[in-house]
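S.K.: Sharing a sequence plus its predicted fold:
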Amino acid sequence: MPFVLYLLALAVFAQGTSEFMLAGLVPDIAADLGVSIPAAGALTSAFAVGMVIGAPTMAVLSLRWPRRRALLVFLLTFLVVHAVAAVTSSFPVLVATRVIGALANAGFLAVALAAAAAIAGPSAKGRATSILIGGVTLACVAGVPAGALLGRMWGWRAAFWAVVLISIPAVIAIARSIPGTTSPAPVPPRARQELRTLRSPRLAATLLATALLNGATFCTFTYLASVVTEVAGFRAGWVPVMLALFGLGSFAGITLSGRLADTRPVPLLLIGGTLLLLGWAVFGLAAGNAAATVVLVLVQGTLSFAVGSTLITQVLYAASGAPALGGAFATTALNVGAAIGPWLGGLAIGAGSDYRLPLWVSACLVALALAVTASSALRRAAEPQ
């Protein structure tokens, strides 16, 4: 794979750290700004809403820009709003920075996914996607636990400053390595043609399944710190360790998806999805057991990202008629789930005052994703060849 894909993954690492690190910072933000834990958890949903709006909007707006300009504008905006977030004492301002940062993140990821697919060629989209999304898994492995550790040592604001610092070398690398004269996509009238690909039943089903599965992942991940401390009985110092464990699992899942997503996607989706569903149900029953929690955090991280990354790849294949906006479709689906999941988890906690409940919400969302995937596969199998 071309080295430029790894440079894009570096930027995705910085953005993934920002998106995921709240899982270890929600209690501290809530205490510092005087809001409830579900309200602080809604920061994840605010970020996801910005991603949902931003992915198609920013992708269309940047169609006339060279790839380097689009990537730099989005990444610099992302950097600036995180500096603002690090100094604000207002929760509404913090929410606003999350939304604006998400708009920039969405534009960047949409352009980067389309670029990666084009660079890799028509038969290696799974490998290219795994490299790019690998930045997210590295964020889970290193960035998110480091953010939680920084939050414990110097306060949650230190984690936001760390994202700013991580973004700077990514900006320099993109400025030096991405050609400045290559147009990323056809002219805007083509956008209308690409949007028509959303009428494809296969693409619609894959986007829905992607949103549901990512909702399941974010539903539990957003409240994982509370599950670990309030249900499993770990001390707060264990939260970064558990987040890193989830991240190690996600790295293993991305690696598995990179090897199989191009050649055997249906078995990976159906078998992996079934195991993921069972895992969330078992986690819901066994969350009070510390040893079981350790094992299940690793296993669920692996399965969530193996199945989720494969679904992203399938979105790009199903959206082959939309080379410019295919990445935007995938980004939107991911973040519809990332918005709905924490919201549903917060509703469940508010209704039942039990931090096990997001685990059961995750199980329900995976069951729905499995039903959509199986139905779509059966429909395609029944179509005349």
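M.R.: Thanks, I have it. Numbers count the residues shown, from 1 in each chain.

S.K.: Please count neighbours and contacts with C-alpha atoms only from this point.
M.R.: OK.

S.K.: May I ask you to confirm that residue 272 is in contact with residue 308?
M.R.: No - in this structure, residue 272 is not within contact of residue 308 by Cα atoms under 8 Å, at 9.8 Å.

S.K.: neighbour-wise, which of the two wins?
M.R.: A direct count of neighbours by other Cα atoms under 10 Å for residue 272 and residue 308 places residue 308 higher, at 27 against 20.

S.K.: gap between the most centrally placed residue in the chain and residue 119?
M.R.: Nearest to the geometric centre of the chain sits residue 334, at 6.1 Å (Cα atoms, centre = their mean). Noted for residue 334: a distance of 22 Å to residue 119, by Cα to Cα, to the nearest Å.

S.K.: put this beside the first:
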Amino acid sequence: MPFAIYVLALAVFAQGMSEFMLSGLVPTIAQELTVSIPAAGSLTSAFAVGMIVGAPLVAMLSLRWPRRTALLVFLVTFLLMHVIGAVTGSFAVLFVTRVVAALANAGFLAVGMAAATSMVEPTAKGKATSILLSGVTIACIVGVPAGAFISELWGWRAAFWAVAILSVPPVVAILRAVPGAAPDPNAPSALHELRALRTPRLVVVLVLGALVNGATFCSFTYLAPVVTDVAGLAAAWVPLALLLFGLGSFAGVTIGGKFADSNPMRLLGVGAVALLAGWLLFALTAGIPVVGFIFMFIQGTLSFAVGSTLITQAFYSATGAPTLAGGFATAALNVGAAAGPALGGVAIGVGAGFRSPLLVSAALVAVALLVGAAALLAGRGKAGAGNARSPEQAPVV
């Protein structure tokens, strides 16, 4: 793999740390900036909305830019927003910095995935994507606890400074490692890429990505009460649960990188069925601590193996629109990341208990299986039995 892909993964690590660490900083931000807890919590929602809206929009605006230029603009903007956030005394300014940082993050991911997949052989897109996404999983494992630890020692502003500092090495490395090029006058226009996206297969991939990621974050968001209220353990065990899920997610993207190019059909089909069974069994056994911890690792692995493979399939489904494919894939994943926890919260709110998010996750995966099966049957009917399948042609589930 080209060194530049690992550079991009380092930047994605810093961005993942920024996205996930905020949940642990809400109380101290609210206290220092004299706003309510719900108001401070809106910073998380602002970032999520910025990612959903920004991914396709910013990717479209940057289509004619050289990729190195686009990556640098997005990353430097992201860095500067964290510097401003770290020094401001205004909640309104902080809110704006989160929205702008999310737009920059979304643009970086969209262009970064397109750049990573363009640096490798056409049949190695899955491996390139998995390396890039490993930055997110490592942020879950190391970055989020580190952010919480830094904020405990030096306050929430120090966590923002840490993200800004972590973003500096990738800026330098992108200048040195990512190939530079003059703007291509023959580069596809936004309209051309949008037309290339109008394929039923890509739509199915995006829907599946949103459903699977919704299932993932529905349960991940409520792991703490599963540990404390369902399993009956002390709050001190929650970091272990998050660590196990994070380790599983890293294992998942690694597995996805190994098989997403060569055998996506089997990985998605078997993985999705196992994912559904896992959420159901986790819901049934969540009251047994040892079994629950095992499922935290297993479900993290399965969720990210299936999810990262779906992202790869977005690029195989839209070879004529790699930048916007990355943008819409990023948006779809963030739709799931926002909708999943909301659905889990609804289930808890109606009195279904803290096991209910696990069942909601199972329901979302079941819907994904139904959608995938319907798409598979429709695809087979159109293509005929004699068509050979390459990774680009493989059914999505």
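M.R.: Cool, the structure landed. Keep in mind that what you see is a predicted model, and the values were worked out from it rather than measured.

S.K.: quick revisit: give me every residue that touches the residue nearest to the residue nearest to the centre of the first structure when sequence neighbours are not counted.
M.R.: Leaving aside its chain neighbours, residue 334 of the first structure sits nearest to residue 211 (5.2 Å; criterion: Cα to Cα, 6 or more residues apart in numbering). By Cα atoms under 8 Å, 6 or more residues apart in numbering, the residues touching residue 211 of the first structure are 333, 334, 335, 336, 337, 338.

S.K.: Now do residue 211 of the first structure against residue 277 of the first structure, distance only.
M.R.: Distance from residue 211 of the first structure to residue 277 of the first structure, by Cα to Cα: 15 Å.

S.K.: Ok, residue 65 of the first structure next?
M.R.: Residue 65 of the first structure sits 42 Å away from residue 277 of the first structure, going by Cα to Cα.

S.K.: Neighbours of residue 123 of the first structure, how many?
M.R.: Burial of residue 123 of the first structure is recorded as 12 neighbouring residues (other Cα under 10 Å).

S.K.: how about it, what does it touch?
M.R.: Residue 123 of the first structure is in contact with residue 262, counting by Cα under 8 Å, 6+ apart.

S.K.: can you tell me which residue in the second structure aligns to it?
M.R.: Mapped onto the second structure by TM-score structural alignment, residue 123 of the first structure lines up with residue 123.

S.K.: helix/strand/coil for its match?
M.R.: coil (DSSP: H, G, I helix; E, B strand; the rest coil).

S.K.: Give me the distance between it and residue 303 of the second structure.
M.R.: From residue 123 of the second structure to residue 303 of the second structure the distance is 23 Å (Cα to Cα).

S.K.: ok, now residue 333 of the second structure?
M.R.: From residue 333 of the second structure across to residue 303 of the second structure, the span is 12 Å (Cα to Cα).

S.K.: Look up the residues that both of those two are in contact with.
M.R.: With contacts defined as Cα under 8 Å, 6+ apart, the residues shared by residue 333 of the second structure and residue 303 are residue 213.

S.K.: The stretch 151-300 of the second structure: strands as residue ranges?
M.R.: Ranges of strands in the stretch 151-300 of the second structure, per DSSP state E, counting those that start in this stretch: none exist.

S.K.: can you give me the helices for it?
M.R.: With DSSP state H, counting those that start in this stretch as the criterion, the stretch 151-300 of the second structure has helices at 156-177, 190-196, 200-221, 223-225, 238-259, 264-285, 289-317.

S.K.: Let's have these in CSV, adding distance to residue 27 of the second structure.
M.R.: Formatted as CSV, the helices of the stretch 151-300 of the second structure follow (distance: least, Cα to Cα, whole Å):
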stretch, distance to residue 27 of the second structure
helix 156-177, 10
helix 190-196, 42
helix 200-221, 17
helix 223-225, 17
helix 238-259, 18
helix 264-285, 30
helix 289-317, 27
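
S.K.: Ok, which of the ones you listed comes nearest residue 95 of the second structure?
M.R.: Checking the helices of the stretch 151-300 of the second structure against residue 95 of the second structure by Cα to Cα gives helix 156-177 as the closest, at 13.4 Å.

S.K.: helices or strands next to that closest one in the packing?
M.R.: Applying 3 or more Cα pairs under 8 Å, 6 or more residues apart in numbering; DSSP states H and E, we find helix 156-177 of the second structure packed against helix 3-21, helix 67-87, helix 144-154.

S.K.: what comes up buried for that helix?
M.R.: 156-164, 166-167, 170-171, 173-174, 177 (16 or more other Cα atoms under 10 Å).

S.K.: Next: stretch 70-84 of the first structure.
M.R.: Neighbour counts over stretch 70-84 of the first structure (16+ other Cα under 10 Å) mark 70, 71, 72, 74, 75, 76, 77, 78, 79, 81, 82, 83 as buried.

S.K.: just stretch 239-259 of the second structure next, same as before
M.R.: By neighbour count on 16+ other Cα under 10 Å, the buried set for stretch 239-259 of the second structure is 241-259.

S.K.: OK, contacts around residue 143 of the second structure?
M.R.: Contact analysis of residue 143 of the second structure by Cα under 8 Å, 6+ apart lists 13, 14, 16, 17, 21.

S.K.: so the second one sits right up against residue 170, yeah?
M.R.: In other words, residue 14 of the second structure. No - under the criterion of Cα under 8 Å, residue 14 of the second structure makes no contact with residue 170, lying 9.4 Å away.

S.K.: Leaving out chain neighbours, which residue sits closest to residue 156 of the second structure?
M.R.: With sequence-adjacent residues excluded and distances taken as Cα to Cα, 6+ apart, residue 156 of the second structure is closest to residue 25, at 6.1 Å.

S.K.: Correction: the previous question concerned residue 201 of the second structure.
M.R.: Of all residues not flanking residue 201 of the second structure in the chain, residue 317 sits nearest, at 6.6 Å (Cα to Cα, 6+ apart).

S.K.: burial count for that neighbour?
M.R.: Look at residue 317 of the second structure: counted by other Cα under 10 Å, it has 27 neighbours.

S.K.: Quick check: it vs residue 368 of the second structure, distance?
M.R.: Where residue 368 of the second structure is concerned, residue 317 of the second structure sits at a distance of 18 Å (Cα to Cα).

S.K.: Is residue 235 of the first structure in contact with residue 229, as I believe?
M.R.: Yes - assessed by Cα under 8 Å, residue 235 of the first structure is found in contact with residue 229 at 5.9 Å.

S.K.: quick one, which of the two is more surrounded?
M.R.: Each of residue 235 of the first structure and residue 229 has its neighbours counted (other Cα under 10 Å); residue 229 has more, 18 against 10.

S.K.: tell me the contacts of that one?
M.R.: Residues in contact with residue 229 of the first structure (Cα under 8 Å, 6+ apart) are 235, 236, 239.

S.K.: Okay, angle between the helix or strand residue 323 of the second structure falls within and helix 67-87 too, please.
M.R.: Residue 323 of the second structure is located in helix 322-349, with elements delineated by DSSP states H and E. Following axes from the mean of the first three to the mean of the last three Cα atoms, to 10 degrees, one obtains 40 degrees for the angle between helix 322-349 of the second structure and helix 67-87.

S.K.: Perfect, I'm done here.
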